[in-house]
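Novice: Here is my input; please provide its structure:
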Amino acid sequence: MSTTTLAQSANSEEEIIFYDLMCAAPGECWAPHCWKTRMALQYKGVRFRTVWVSYPDIKSLVGHTQPGNPAPTLPVIQHGATWIADSWQILQYLEQHFPSPPLLLPGVSAQTTHFFQCYCESVLSPPVRLCILPKVPAFLDDRGREYFIRTREAALGVSLEEAGRGQTVNAIRVPLGPLAKNLSEYGPYLGGEQISYMDIILLGFLQWFDRADHAAVQTILGMFKSDAGEPVREWYERVKHLAVTRPEAEGGV
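Specialist: Next up is the predicted model:
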């Protein structure tokens, strides 16, 4: 994913334009990385508006933010004359220009938070990705659906159905285990006593899973039930209010 920032001076009072991935349901967020940016904007109460983008239109709209990338990605934000691509780079920008409330907490370094994001992307998500991918086209817009199927099947070398055959969300149990243990011992949030960007990272992935297969997410949330409770489910109940597609002018959570 690109981390390009095309930066010029921007006024913090200027409205941010947020480029998010379209689906068949108008005004509904679903993609995990776009969820991260949306939740960060809303948590900070930043005034923004959304431009919903179908997959085949991404390159023409925001490709200039990711030079050299033949398949540019979302999210992207535009703030005045400043363009930022990549959810992590967007977070850095928001923390600088809209510092309150913070999502990078004093007791949790940016490096630790970035490591957590890398863990979710490279360790937590892959075991269930093939279980989820075949279910994504069902909720995409028509043009996005055709693009998604064509490009993903070309990358995988097989149909989405074949790729997902035999896959199950139970594969997430092992990589999710350390997070459940951390919540049990140091919660109620992933960073301790306060919501942080780590909560948004994990919630973004779970919202993607939930949009594709609600029953699968319920299975995931119940994986670590014990006499002491259900740490992952209890955490999810605390933070799920962050994951809503709000009227942008309202801001805040």
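Novice: switch to C-alpha atoms for all contacts and neighbour counts from now on
Specialist: Will do.
Novice: Spit out the contact partners of residue 236.
Specialist: Contacts for residue 236 (C-alpha atoms under 8 Å, 6 or more residues apart in numbering) come out as 203, 221.
Novice: nope, residue 173 is what I meant
Specialist: 220, 223.
Novice: Quickly find the element holding it.
Specialist: helix 173-186 (DSSP states H and E).
Novice: what's downstream of that helix, the next helix or strand?
Specialist: Defined by DSSP H and E, the subsequent element after helix 173-186 is helix 197-212.
Novice: returning to what we had before: residues of the helix holding residue 173 that come out buried?
Specialist: 176, 179-180, 182-184 (16 or more other C-alpha atoms under 10 Å).
Novice: and what of stretch 84-104?
Specialist: 84-92, 94-95, 98, 102-104.
Novice: ok so, going back, now the angle between helix 197-212 and the helix holding residue 173, please.
Specialist: Per axes from the mean of the first three to the mean of the last three C-alpha atoms, to 10 degrees, the angle that helix 173-186 makes with helix 197-212 is 140 degrees.
Novice: what about the strands in this protein?
Specialist: 5-6, 16-21, 48-53, 76-79, 82-85 (DSSP state E).
Novice: Can you add distance to residue 115 and give these back as JSON lines?
Specialist: Shown next, in JSON lines, are the strands of the chain (distance: least, C-alpha to C-alpha, whole Å):
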{"stretch": "strand 5-6", "distance to residue 115": "21"}
{"stretch": "strand 16-21", "distance to residue 115": "24"}
{"stretch": "strand 48-53", "distance to residue 115": "28"}
{"stretch": "strand 76-79", "distance to residue 115": "21"}
{"stretch": "strand 82-85", "distance to residue 115": "19"}
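Novice: so which of those strands gets nearest residue 127?
Specialist: Of all those, strand 16-21 sits nearest to residue 127, with 23.4 Å by C-alpha to C-alpha.
Novice: what sits up against that closest one?
Specialist: 29-31, 34, 46-55, 74-80.
Novice: Return the members of these classed as buried.
Specialist: In those, the ones that pass as buried (16+ other C-alpha under 10 Å) are 29-31, 34, 46-48, 50, 52-55, 74-80.
Novice: Burial check on residue 13, number of neighbours?
Specialist: 12 (other C-alpha atoms under 10 Å).
Novice: The structure of the following sequence is requested for comparison with the preceding one:
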Amino acid sequence: MDGIIKFYDLAPSTSSTHYFSPNTWKTRMGLLHKGVEFETIPATLLDFRRDLARRSNQPHIAAPAIELPDGTFIYDSFRIAEWLENTYPDAPSLFTGDGKLSCDARPEHIIVGKNYARMIDLGLGASKPEWAVWFDLFFPQLDKLIAGDEHRAYFISDARHGPQGYQKLLALDRQELIRRAKMNVQPLVQVLREHPNEYFQGTHPGQVDYVIFGRYAYCRMLDAKLTKEIWNDQGEELNNWIQRLSQAHDRHAQQMFDSCALID
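Specialist: As a prediction, the model looks like this:
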């Protein structure tokens, strides 16, 4: 595809590079996986609701979103992953986990890998308060980043979180949330122990890894110390997996983590 893709990543303000959304991290890693040239454009929650909704003619557009050179917008991390898989067949598949090009993969292999990725996406990769803990746990850290009177007013509003939602999120038991977060991570450690030196998708990283890494990166961008306690310290296998993905693609993720540390 000719031209650079514009990748709209969620940030606390349009001048910030503190990209925190787990969903946009899935897309970022997918773009890197496919070797796609892209430009990152920081966008706030209000940017998605207003400017991007108007320009894309898609009122429900949400992060992540990409804009193609012809002006077409695609949003939703899994929809973008499917688009990348189909549009860049001469790059490694996002769904097979074997490092082979998409054009060389068997269709049934892609389907199985895609279903696996979607299942993880709807489970650990989701932010549903009924079973997920990550958004709630790191909400106070995220709250401190949101800047600008108008943006902040929307962020703390009932329209964003439901009746008294903002106050309820800040009042949650942090220690209980940490306990639940560590429990969420334990199955990941076990899987990696059963498959030494591999990834969740297979012998090579894929969309499943990027869904899980997106959740890690969300935590890491908001609170490095707490993230280490919950993720890295739970097992050598998980820590090694984190390091491999952080160092991939010329240390792309690691450089972003380091830049946030300098800002903090």
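Novice: overall similarity of the pair, as a TM-score.
Specialist: Here the TM-score for the pair of chains, by TM-score structural alignment, normalised by the length of the first structure, is 0.78; 229 aligned residues with a C-alpha RMSD of 2.7 Å.
Novice: Name the nearest of the buried residues of stretch 84-104 of the first structure relative to residue 114 of the first structure.
Specialist: Nearest to residue 114 of the first structure among the buried residues of stretch 84-104 of the first structure, counting by C-alpha to C-alpha, is residue 88 at 7.8 Å.
Novice: if we can go back for a sec, what range in the second structure matches the helix holding residue 173 of the first structure?
Specialist: The counterpart of helix 173-186 of the first structure in the second structure, using TM-score structural alignment, spans residues 182-195.
Novice: about what we covered before: of the strands of the first structure, which approaches residue 203 of the first structure most closely?
Specialist: Going by C-alpha to C-alpha, the one of these nearest residue 203 of the first structure is strand 16-21, 16.9 Å.
Novice: on average, how far is that closest one from the matching bit in the second structure?
Specialist: Compared with the second structure after the fit, strand 16-21 of the first structure shows a mean deviation of 1.3 Å (mean C-alpha distance after the TM-score superposition for the first structure).
Novice: if we can go back for a sec, farthest-apart pair in the buried residues of helix 173-186 of the first structure, please.
Specialist: Longest span within the buried residues of helix 173-186 of the first structure, C-alpha to C-alpha: 176 and 184, 12.6 Å.
Novice: what's next to stretch 68-77 of the second structure, contact-wise?
Specialist: By C-alpha under 8 Å, 6+ apart, stretch 68-77 of the second structure touches 2-6, 23-24, 26-27, 56, 61-67, 80.
Novice: go again using 10 Å as the cut-off
Specialist: 1-8, 22-28, 30, 38, 52-53, 55-58, 60-67, 80-81, 83, 121, 211 (C-alpha atoms under 10 Å, 6 or more residues apart in numbering).
Novice: ditto for stretch 99-112 of the first structure
Specialist: Counting by C-alpha under 10 Å, 6+ apart, 40, 43-46, 91-96, 113, 115-118, 190-192, 194-200, 252 sit against stretch 99-112 of the first structure.
Novice: So among these, which ones count as buried?
Specialist: 40, 43-46, 91-92, 94-95, 113, 116-117, 190-192, 195-200, 252.
Novice: coming back round to it: and for residue 176 and residue 184 of the first structure, which residues touch both?
Specialist: With C-alpha under 10 Å, 6+ apart, residue 176 of the first structure and residue 184 have common neighbours residue 232.
Novice: ok, back up a step: and of the strands of the first structure, who's closest to residue 154 of the first structure?
Specialist: strand 16-21 (20.6 Å).
Novice: Output the residue interval of the second structure matched by the closest one.
Specialist: By TM-score structural alignment, strand 16-21 of the first structure lines up with residues 5-10 in the second structure.
Novice: what ranges do the helices span in the stretch 51-200 of the first structure?
Specialist: 58-62, 87-97, 110-119, 126-132, 142-156, 160-164, 173-186, 197-212 (DSSP state H, counting those that start in this stretch).
Novice: Mind putting those helices into a markdown table with distance to residue 233 of the first structure?
Specialist: Listed next are these as a markdown table, based on distance: least, C-alpha to C-alpha, whole Å:
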| stretch | distance to residue 233 of the first structure |
| --- | --- |
| helix 58-62 | 35 |
| helix 87-97 | 25 |
| helix 110-119 | 19 |
| helix 126-132 | 18 |
| helix 142-156 | 31 |
| helix 160-164 | 26 |
| helix 173-186 | 9 |
| helix 197-212 | 11 |
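Novice: Ok, which of those comes nearest residue 224 of the first structure?
Specialist: Residue 224 of the first structure lies closest to helix 173-186 among these, at 7.1 Å (C-alpha to C-alpha).
Novice: Tell me the mean distance between the closest one and the second structure once they are aligned.
Specialist: Looks like 1.7 Å for helix 173-186 of the first structure (mean C-alpha distance after the TM-score superposition for the first structure).
Novice: To which residue of the second structure is residue 36 of the first structure aligned?
Specialist: Residue 36 of the first structure maps onto residue 26 in the second structure, by TM-score structural alignment.
Novice: Quick one: distance of the match of helix 173-186 of the first structure to the chain centre.
Specialist: Offset of stretch 182-195 of the second structure from its chain centre (C-alpha atoms, centre = their mean, to the nearest Å): 19 Å.
Novice: cool, stretch 17-24 of the first structure as well?
Specialist: 12 Å.
Novice: any idea how far residue 54 of the first structure lies from residue 44 of the first structure?
Specialist: Going from residue 54 of the first structure to residue 44 of the first structure by C-alpha to C-alpha, to the nearest Å gives 27 Å.
Novice: do the same with residue 93 of the first structure
Specialist: Going from residue 93 of the first structure to residue 44 of the first structure by C-alpha to C-alpha gives 12 Å.
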